[in-house]
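>>> Got a predicted structure here, sequence first:
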Amino acid sequence: MINITVNGVRHDLDIDPSTPLLYALRNELQLHGAKFGCGLGQCGACTVIVGDRPVFSCLMPVSAIGSRPVRTIESLGTKE
C-alpha cells in the first residue's frame, strides 16, 4: 500500500511501489493534467511538483515520494 498526498488530499493506493508517479496520477487518481510525452524526462509534459521541486513524474516511482506532497496542474488556480 502506497500513501501519498496529492493536491492536499491523502490517498492510499494499492499499486506496485515501482509504478511511475505519472501512471498513479492518471490511472489511479484520474488526474490528467500531467501528460505522457517522451517517457525519458526530456520534454517536461509530465512535470509535477513534489515537495517544493519540479520533477518528471514519468521517471519517479511512487515509492520515492515518501511523505512529500505532490501538486499537479489541477491544483493551480480555480475553475472560474
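Done, it's in. Numbering: from 1, shown residues only.
>>> CA atoms for contacts and neighbours, from now on please.
Noted.
>>> Help me confirm that residue 25 is found in a strand?
No: assessed with DSSP: H, G, I helix; E, B strand; the rest coil, residue 25 is helix; it does not lie in a strand.
>>> residues touching it, list them.
Residues near residue 25 by Cα atoms under 8 Å, 6 or more residues apart in numbering: 31-32, 34.
>>> Please report the distance of it from residue 69.
To residue 69, residue 25 is 13 Å away according to Cα to Cα, to the nearest Å.
>>> Pull up the overlap in contacts between those two.
Common contact partners of residue 25 and residue 69 (Cα under 8 Å, 6+ apart): none.
>>> got another, please set it beside the one above:
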Amino acid sequence: MDITINGQAKRLEVEKGTPLLWVIRDEVGLTGTKFGCGVASCGNCTVHLDGKAVKSCAVNVEQVANREITTIEGLKRSRCLCGETSMGKK
C-alpha cells in the first residue's frame, strides 16, 4: 500500500483493517501520535487527513490511500511556544 505522510510517499506492507495509528507508530516510526483510549474519544491519536482532524485509531489504513496524512511531526511551527502549558507550570 502506498501512503503519503508528512509530504513523503511511503510504500508499506500492512494488513487491511490495521488502524492508521499503529501504521504511523509501528511501520513508519513516528511516535508523536499517541495511543489514548482506542475508541476515538480522547483525541490523543489525532492527525490531519487531507487537512481535516481525524482520530487515527478509528481510521483503517485502506481508507488513507491517495490521501495526505499529517502528523504532529509534520506540522510547521509558525511561532515559538510559550511554555505556559508545560508540565509543572501552574
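Arrived safely, thanks for sending. Only a predicted model underlies this, so the values are computations on that prediction, with no experimental measurement involved.
>>> Can you calculate the TM-score here?
TM-score for the superposed chains, counting by TM-score structural alignment, normalised by the length of structure 1: 0.92, backed by 78 aligned residues with a Cα RMSD of 1.3 Å.
>>> Name the nearest of the contacts of residue 25 of structure 1 relative to residue 9 of structure 1.
Within the contacts of residue 25 of structure 1, proximity to residue 9 of structure 1 (Cα to Cα) peaks at residue 31, which comes in at 12.4 Å.
>>> Just give the closest residue to the closest one, not the sequence neighbours.
residue 25 (5.4 Å; Cα to Cα, 6 or more residues apart in numbering).
>>> got it, and residue 10 of structure 1?
Nearest to residue 10 of structure 1 is residue 4, by Cα to Cα, 6+ apart, at 5.7 Å.
>>> Equivalent analysis for residue 43 of structure 2, please.
Using Cα to Cα, 6+ apart and skipping residues adjacent in sequence, the residue nearest residue 43 of structure 2 is residue 55, 6.2 Å away.
>>> need the helices for structure 1, in chain order.
Taking DSSP state H as the criterion, structure 1 contains helices spanning 21-23.
>>> Neighbours of the closest residue to residue 63 of structure 1 other than its chain neighbours, how many?
Distances taken as Cα to Cα, 6+ apart place residue 17 nearest to residue 63 of structure 1, at 4.9 Å, with adjacent residues excluded. Residues lying near residue 17 of structure 1 (other Cα atoms under 10 Å) number 14.
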